[in-house]
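Asks: sequence first, then the predicted structure:
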Amino acid sequence: MATHRLPVAIRAPFEARTWREFGHLLLGLPLSCLYFALSIAMVSAGAGLLITFLGIPVLAGGLAMCRGFGAVERARARGLLGLDVSAPAPVRGRTGGAMSWMGAMLKSGASWRHLLYAVLHMPWAVFAFSVSVALWVWGWALFTYPLWQWVFPMYAGQDGIQLYGDGTHDFYLDSPFEIAVTSGVGLLFVLAGPWIIRSLTAVDRLMVRGLLGPSRLATRVTELESDRGVVVDTAAADLRRIERDLHDGAQARLVALAMDLGLAKEKLTEDPKAAALMVEEAHGEVKTALRELRDLARGIHPAVLTDRGLDAALSAVASRCAVPVSVEVDLPGRPAPAIEGIAYFTVSELLQNVSKHAGARRARVEVWRTGDRLMLQVRDDGRGGADMAAGSGLAGLTERLDAVDGILAIDSPEGGPTTVTAELPWR
């Protein structure tokens, strides 16, 4: 991270960000006047012609034009303000014809929001332009006054900036003290200018984000579609893992067990001792297969979680961890089964990371409820440095929690300790 010797208040007037935002306010006035004039003209003409068929295409065309203005404004905000706002979904008619498109355009809430932006932004742009230009220009002019004060006596026939004059008395800023004070006042304006400009552009950011982007409902639908894809992929991966574990583990052992029992059956009359030895080995294989099946069933959904809840299930997980783990569960009841299962597997994955990667001496698990949210926290005193980009299952956990509107927060500085907090809906 870059370090600066000058305080931010002194750097701000010279930073590129300030000049980009000032440029955004300068461009806003002519563009907003153009948007306002064209949109009002088109929409007024379309509304006036609605008594005839011509009003519908004119009004739809006006809304389409406003959407084009919105594309320009999103690009301008992206380039000058660093604000990246996604475009709303394109308008498509059901049948693909011109009438269908015009009907979809008139029904589109995003199109009307673009029209509202074109109308509302013009008065705001006039105010923001006037304030920013007056403040910025006068601030730099007064601040640099000692450098160009000589222009007045040489070319204007007066001693300096005229502060007062009524035909009898005149007062000019021409003495060294007055020039210094003028420059000091200009410096105050210059130092305050960037913060006022940022305040003005903050309103532009709100308008662009609120009126020119997709609606909250559309954004939510997109998030749910993405989360559904994550859930489907996770379920498919779990099914593949279960199939692989069954094929390579218990199934292979049961096949070998069947073969061993067949050989023991053949040797039963010829060599009873060898047959008994083979049956004993088969008995050991049965125990191993049962243990693998039990572990596999626990990985799918542990019976202790269903029967006794998170407290007992997490205590069982903690007992299998490679480091001592203390568990504290303070819940007034039980959350929804799906949320309970995700909470269980989240803590299990985090404790596996503690065992494999943290190098910790002890860990602690805390579970509690806050409002309508289920909170999980796993702490360890290990080496730290946990990062989602580095693997360790954290990225997968984040996706799984996102699928149910959950959040995963990681605080893991180098040298430790590591604290991972998960938040899930109680439902």
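Replies: Cool, the structure landed.
Asks: drop to CA atoms for contacts and neighbour counts, all remaining ones
Replies: Fine.
Asks: shouldn't residue 171 be within a helix?
Replies: No - counting by DSSP: H, G, I helix; E, B strand; the rest coil, residue 171 falls outside a helix, being strand.
Asks: second one coming, line it up with the first:
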Amino acid sequence: MATDYGSRTQLQRPILPTALRAPFGLRMVKEFVYLLLNLPMGILFFVYVVTMLSVSAGLLVTFLGIPLLAAALVGCRGLGAVERARARALLDLDVASPLPVRGEKAGLMSWVGAVLKSGVSWRHVLYGILHFPWVMFSFFTSVTFVVTSWSLFLYPLWQWTFPAYLDQDGIAVFSDGSREFYVDTPFEIAATSVVGLVLVLASPWLVRGLTTVDRLLVAGLLGPSKLATRVSELESDRGVVVDTAAADLRRIERDLHDGAQARLVALAMDLGLAKEKLLEDPEAAARMVDEAHGEVKVALQELRDLARGIHPAVLTDRGLDAALSSVASRCTVPVQVEVDLAYRPAAAIEGIAYFTVSELLQNVSKHSGATRATVDVWQVETRLMLQVSDNGRGGANTSSGSGLAGLAERLDAVDGILVVDSPVGGPTTVTAELPWRK
């Protein structure tokens, strides 16, 4: 079976290496078509920008100039959308659309003001101006190189057209009236074809280099601004933080209501009954007081567990090393804890790290089937690194609805990262990265 599988794998491998397949590949075709379409699109964008800005500038002395300028900027954003779609289809470059322009107040003039103040709109104008000279260079360079390379490579197939229709022996390499040199001998024709083949093999890399500049221009000038993207991320993260806080409050309220509060109510009733029986039946009253004493101990333990779930005192007093060792001692499998930190991170980050490891060890206890686990904590420059590993059955993932997905969202809210490596059959390694923020 192994030999058969290996033979099938070999049959599936491409016969030709990448360098020989590149000139005929789909990527080469798409990128070359992109460069061909660059010329009409570049001219259209450039002419539109120059014309509309010139007309708008000329009409600024009138009321029409400012609205016309705003409309010109909106048109540039529309052309930018076409350019993004073209890059997505032909360059496999997916650039997000910038956020729509919204005025602070309702009304035309508020919208016009928002458009004029939009940096994204002016970056589209800059793209239309800067892209034009690059379009001219990339179009003629790519077309000249590709056409020339294929013409030389296929020269043996069309060399006969020179004596048949042009009354010369072949391509004229040199001619000054008295001396002439044509590519017409078999050796010269073969050498020309070899040179053409070399150029054909080099053409995909030239085209790829030219389209790299287009990728940079589209991604840098036609996408959303970094500030707007960051604001959107922060708004999303704020929602995650609010939802997490609300869920934690509901959990605390539920634990208090169903746990310690219920025990304290029952304890008060038992003590009341013991008080009534104190004179009538002292022995029964003593038994009830003894039972109440046990209930007090249970209630105190539940309150301690609840307080530990909110923020453990050992974390505040002694840091991550002691706090994580305490968590590991309560895990159902043996856990080795290694904390290598020169000093403590910010209190908020320390708390997030503690609860992250706590939740991961709970998963180890409940779902992994592991016999041992390890916890490693260390610092890399300005990042706090956590890693929890176990030798369990594996198969953990961050799919929607799982506990790891919620944990990943919590870490993302503070610019953290969660990476899960858990093949089926194990082992599982979950790595978390948090900002230090000291």
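Replies: Now that the structure is in, tell me what you want to look at. Being a predicted model, the structure only gives us computed values, none of them experimental.
Asks: for structure 1, which segments are assigned as strands?
Replies: 161-165, 170-173, 325-330, 363-370, 373-380, 407-411, 418-425 (DSSP state E).
Asks: who wins for proximity to residue 152 of structure 1 among these?
Replies: strand 161-165 (7.5 Å; C-alpha to C-alpha).
Asks: what residues sit buried inside the closest one?
Replies: For strand 161-165 of structure 1, the neighbour count (16 or more other C-alpha atoms under 10 Å) marks residue 161 as buried.
Asks: would you mind pulling up the elements that that strand packs against?
Replies: Judged by 3 or more C-alpha pairs under 8 Å, 6 or more residues apart in numbering; DSSP states H and E, strand 161-165 of structure 1 is in contact with strand 170-173.
Asks: would you mind listing the outside residues contacting the strand it packs on?
Replies: Contact with strand 170-173 of structure 1 is made by 159-165, 179, 182, as judged by C-alpha atoms under 8 Å, 6 or more residues apart in numbering.
Asks: what is the nearest of the residues you listed to residue 336 of structure 1?
Replies: residue 182 (68.8 Å).
Asks: tabulate the strands of structure 1 (CSV), appending distance to residue 145 of structure 1.
Replies: Converted to CSV, those look like this (distance: least, C-alpha to C-alpha, whole Å):
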stretch, distance to residue 145 of structure 1
strand 161-165, 9
strand 170-173, 10
strand 325-330, 68
strand 363-370, 60
strand 373-380, 60
strand 407-411, 52
strand 418-425, 56
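Asks: of these, which approaches residue 2 of structure 1 most closely?
Replies: Once the strands of structure 1 are compared by C-alpha to C-alpha, strand 407-411 is nearest, at 22.3 Å.
Asks: just checking, what packs against that closest one?
Replies: Using 3+ C-alpha pairs under 8 Å, 6+ apart: strand 407-411 of structure 1 touches helix 394-402, strand 418-425.
Asks: matching residues in structure 2 for it?
Replies: Strand 407-411 of structure 1 corresponds to residues 417-421 in structure 2, going by TM-score structural alignment.
Asks: how big's the offset between that stretch and structure 1?
Replies: Comparison of stretch 417-421 of structure 2 with structure 1 after fitting gives an average deviation of 2.6 Å (mean C-alpha distance after the TM-score superposition for structure 1).
Asks: in that stretch, what's buried?
Replies: 417-418, 420-421.
Asks: one more: stretch 151-171 of structure 1?
Replies: Result for stretch 151-171 of structure 1 [16+ other C-alpha under 10 Å]: buried residues 159-161.
Asks: and the end-to-end length of it?
Replies: 17 Å (C-alpha to C-alpha, to the nearest Å).
Asks: same question, stretch 165-175 of structure 2
Replies: 19 Å.
Asks: what does it rub up against?
Replies: So stretch 165-175 of structure 2 is contacted by 159-160, 162-163, 180-184 (C-alpha under 8 Å, 6+ apart).
Asks: stretch 245-260 of structure 1 now?
Replies: 278-279, 282, 285-286, 289-290, 292-293, 296.
Asks: what does residue 73 of structure 2 correspond to in structure 1?
Replies: So, by TM-score structural alignment, residue 73 of structure 2 is matched to residue 63.
Asks: can you pull the contacts of its match?
Replies: 39, 43, 105-106, 111-112, 114-115.
Asks: 10 Å instead, please
Replies: 39, 42-43, 57, 69, 102, 105-106, 108, 110-115 (C-alpha atoms under 10 Å, 6 or more residues apart in numbering).
Asks: and the helices and strands packed on strand 407-411 of structure 1: which comes nearest residue 231 of structure 1?
Replies: helix 394-402 (7.0 Å).
Asks: with structure 2 superposed, average distance for that closest one?
Replies: Using mean C-alpha distance after the TM-score superposition for structure 1, the mean distance for helix 394-402 of structure 1 is 1.3 Å.
Asks: tabulate the contacts of strand 170-173 of structure 1 in a markdown table, adding columns for distance to residue 192 of structure 1.
Replies: Listed next are the contacts of strand 170-173 of structure 1 as a markdown table, based on distance: C-alpha to C-alpha, whole Å:
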| residue | distance to residue 192 of structure 1 |
| --- | --- |
| 159 | 29 |
| 160 | 25 |
| 161 | 23 |
| 162 | 24 |
| 163 | 23 |
| 164 | 26 |
| 165 | 29 |
| 179 | 20 |
| 182 | 16 |
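Asks: quick one on the thing from earlier: closest to residue 278 of structure 2 among the contacts of stretch 165-175 of structure 2?
Replies: residue 159 (121.9 Å).
Asks: now that closest one: closest residue in space, sequence neighbours ignored.
Replies: residue 170 (6.1 Å; C-alpha to C-alpha, 6 or more residues apart in numbering).
Asks: then residue 394 of structure 2?
Replies: residue 426 (3.9 Å).
Asks: residues near that neighbour, how many?
Replies: 18 (other C-alpha atoms under 10 Å).
Asks: with residue 352 of structure 2 instead?
Replies: 15.
Asks: please report how far the counterpart of it in structure 1 lies from residue 245 of structure 1.
Replies: In structure 1, the residue matched to residue 352 of structure 2 (TM-score structural alignment) is residue 342. Distance of residue 342 of structure 1 to residue 245 of structure 1, computed by C-alpha to C-alpha: 21 Å.
Asks: same question, residue 107 of structure 1
Replies: 53 Å.
Asks: so which bits of stretch 196-204 of structure 1 are buried?
Replies: Applying 16+ other C-alpha under 10 Å to stretch 196-204 of structure 1 flags 196-198, 200-201, 204 as buried.
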